[in-house]
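Peer 1: Provided below for reference: sequence and predicted model.
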Amino acid sequence: MDRPSFRASFLHPRFWLLWIGFGLLWLVSQLPYRVLLLLGRLLGALMYRVAGSRRRIAAKNLELCFPEKAPAERERLLRENFASTGIAFFEMAMSWWWPRARLARLAHVEGLEHLKQAQAEGQGVILMSLHFTTLEIGAALLGQRHTIDGMYREHKNPVFDFIQRRGRERHNPDATAIEREDVRAMLKVLRAGRAIWYAPDQDYGAKQSLFVPLFGIPAATVTATTKFARLGKARVVPFTQTRLADGSGYRLVVHPPLADFPGESEEADCLRINQWIETVLREQPEQYLWAHRRFKTRPPGEPKLYDKRDR
């Protein structure tokens, strides 16, 4: 995709409130990091109270995935998850507008050699990630250290789309945004030996998925990871990020490439990916995007898992 450019139409009065909102967010985002963490937690507490549908979805997901935990522990996780989501709002602003040097001080990166080795060998990389609440800042911090192309869905509001893309692409001038549905472009960059951020952890329906267990529940799991790795002749390299509890920043880990991937079948690959997802989510459940209806697509004949009002 071409780089976003400012257009005179962005100054139309219908966009003024959005510009004012972004201006206020920019101003607030200049506060010290620990203050922003506190503000994020307060915002998360407010969201917990007013976002009833998302709260119910997240609570149901925690119940499905962690039935062994006591209700009180799941409630604690739920509140922490909303706090993490509130913090993510300010992390987005930090990622878009903080000076690059200030932002870089928060990064604690491990395993970068796996990306550099693939790059030296001209090997494309599927940087397999998850939809953590720290997604935006994790991608920005890693993007400062290595060129990472990203999957992208255009926002309906052109001003929001302009600001979002400018904010995301500023960390590495060589990075590109690829439309999520543009498979041809994705395969092209993989075959060119580039790395692209990709997350296979959401429910995109039965048409492009297989039902394999996730936390013991049949989950519609996309087979695209296998197809992209095979057709793009690319390595699948897991990537995780964690917001550190001591307020010192973020631990970014580029893990070793998956060995023997693709495997003997798409089903075996999907199961392997879901097992990895389970392992990662058990390590930091409070920082995941549980408000997504991960189990909305059900095998034929299986009952729906979410409240009718939340579907």
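Peer 2: Thanks, I have it.
Peer 1: rest of the way, CA atoms for contacts and neighbours
Peer 2: Will do.
Peer 1: Residue 176 against residue 149, yeah?
Peer 2: Yes - the pair residue 176 and residue 149 qualifies as a contact (C-alpha atoms under 8 Å) at a distance of 5.0 Å.
Peer 1: ok, which stretches of the stretch 101-250 of the chain are strands?
Peer 2: Taking DSSP state E, counting those that start in this stretch as the criterion, the stretch 101-250 of the chain carries its strands at 107-110, 124-128, 149-152, 177-179, 195-198, 209-214, 217-222, 234-243, 250-254.
Peer 1: The ones you listed: which one's closest to residue 262?
Peer 2: Nearest of these to residue 262, taken as C-alpha to C-alpha: strand 234-243 at 8.8 Å.
Peer 1: Give me the contact list for that closest one.
Peer 2: Residues from elsewhere that reach strand 234-243 (C-alpha atoms under 8 Å, 6 or more residues apart in numbering): 114, 123-130, 134-135, 138, 190-191, 193, 228-229, 249-258, 261, 284, 287.
Peer 1: One more to weigh against that first structure:
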Amino acid sequence: MQLLVYILVYPILWILSILPMRVLYFISDGLYILIHSIIGYRKKTVRENLSLAFPEKSSEERKEIEKKFYHHLCDMIVEFIKSLTISEKELLKRFVPTNIEVVREIEAQNKSIVLVLAHYGSWEWIFILQKYINYKTHAVYKKLDNKYFDAMIRRIRAKYNSFLITTKETIPTLLESDAKGELTLNGFVSDQSPKAQSAYHWQNFMNIKVPAYTGAELVAKKLDMPVLFCAIDKVKRGYYEATFKTITLTPREFKDYEITDAFLKLVEAQIYAAPEYYLWTHKRWKHRDKVPQEFL
């Protein structure tokens, strides 16, 4: 069944991917009507999240954020499809690092990097950063259920010497790279919610106590890797900028979870600045009523 779905869907995605961006954004506009106004995809979750994160805003203000978010979500969908065939030249124009020298300075010191970012802006085209640096890049991700689409995603990333690894593969893979003397840049999208029962740390996120992923901090301390935050901003439709901010060059000098907390504060700042570009369809605050006594 997985193969059948792939055989049926992949040709459609490929044909769509060769269309000009202006046509894809026209499709995105139609997709917005379908997803937001007709299907109402996860609209209940989005509205609940916005109410939790912005209790001070009026209902009208939150609905405006909601509409802008769904427009952005549909843009990300067509941008993902475009990734199948987008040229390197076009991608270099559409996803631009503003201060890549921050990464290069650490590279010159012969150090690997932990790069943390959020489900904000668009992380879909970030793999083009590989063209500016010499690092071998790993991105920690959740494996897709359909193994054929999962292999497709891996192929897209591998074009630019970027490789997807699952959470379970992370430590063994990075230890192997370290033993080989490879310089690696290791990306973690760390703003979503882990399982409450397996969380080691709870912290206020948008003024609500939630469990936090601490894997990126653990890796940074274990392998003594500097930690950078990547803020992705949407300049205009189809164009993004990535700005690097140093959280620490010496992770082992930080107390437990201070790096994680610093990351969450940076994510909050992005959301407050332009909330429509955050991924509101995920249930980020679903464990807010399960805070263990020791974290209260």
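Peer 2: Now that the structure is in, tell me what you want to look at. Being a predicted model, the structure only gives us computed values, none of them experimental.
Peer 1: rewinding a little: between residue 176 and residue 149 of the first structure, who's got more neighbours?
Peer 2: Shown here are residue 176 of the first structure and residue 149; by other C-alpha atoms under 10 Å, residue 149 has more neighbours (25 against 21).
Peer 1: Okay, the more buried one and residue 21 of the first structure: tell me how far apart.
Peer 2: Distance, residue 149 of the first structure to residue 21 of the first structure, by C-alpha to C-alpha, to the nearest Å: 28 Å.
Peer 1: circling back: buried subset of the contacts of strand 234-243 of the first structure, written for PyMOL?
Peer 2: The buried residues among the contacts of strand 234-243 of the first structure can be selected in PyMOL (16 or more other C-alpha atoms under 10 Å) with this line:
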select buried, resi 123+124+125+126+127+128+129+130+134+135+138+190+191+193+228+229+249+250+251+252+253+254+255+256+257+261+287
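Peer 1: Please list all residues in contact with the equivalent of residue 3 of the second structure over in the first structure.
Peer 2: Under the alignment (TM-score structural alignment), residue 3 of the second structure pairs with residue 15 of the first structure. By C-alpha under 8 Å, 6+ apart, the contact set of residue 15 of the first structure is residue 159.
Peer 1: Name the nearest residue to the residue most central in space within the first structure, sequence neighbours excluded.
Peer 2: Per C-alpha atoms, centre = their mean, the C-alpha nearest to the average position across the first structure is that of residue 131, at 3.2 Å. Among residues not flanking residue 131 of the first structure along the chain, residue 289 sits closest, at 5.9 Å (C-alpha to C-alpha, 6 or more residues apart in numbering).
Peer 1: Look up how far residue 198 of the first structure lies from that neighbour.
Peer 2: Using C-alpha to C-alpha, residue 289 of the first structure is found at 15 Å from residue 198 of the first structure.
Peer 1: Spell out the secondary structure type for the aligned residue in the first structure for residue 27 of the second structure.
Peer 2: Taking TM-score structural alignment as the criterion, the aligned counterpart of residue 27 of the second structure in the first structure is residue 39. Following DSSP: H, G, I helix; E, B strand; the rest coil, residue 39 of the first structure is assigned to helix.
Peer 1: Tell me, how many residues neighbour residue 39 of the first structure?
Peer 2: Residue 39 of the first structure has 18 neighbours, counted by other C-alpha under 10 Å.
Peer 1: same deal with the one 3 residues further on?
Peer 2: Residues within reach of residue 42 of the first structure, counting by other C-alpha under 10 Å, total 16.
Peer 1: hang on, it is in a helix, isn't it?
Peer 2: Yes - according to three-state DSSP, residue 42 of the first structure belongs to a helix.
Peer 1: Doesn't the match of residue 3 of the second structure belong to a helix?
Peer 2: Yes - assigned with three-state DSSP, residue 15 of the first structure falls within a helix.
Peer 1: Report the separation between it and residue 157 of the first structure.
Peer 2: Look at residue 15 of the first structure and residue 157 of the first structure: by C-alpha to C-alpha, they are 9 Å apart.
Peer 1: if I line the two up, what does residue 104 of the first structure land on in the second structure?
Peer 2: That one, residue 104 of the first structure, aligns with residue 92 by TM-score structural alignment.
Peer 1: residues touching that match, list them.
Peer 2: Counting by C-alpha under 8 Å, 6+ apart, the residues that residue 92 of the second structure touches are residue 128.
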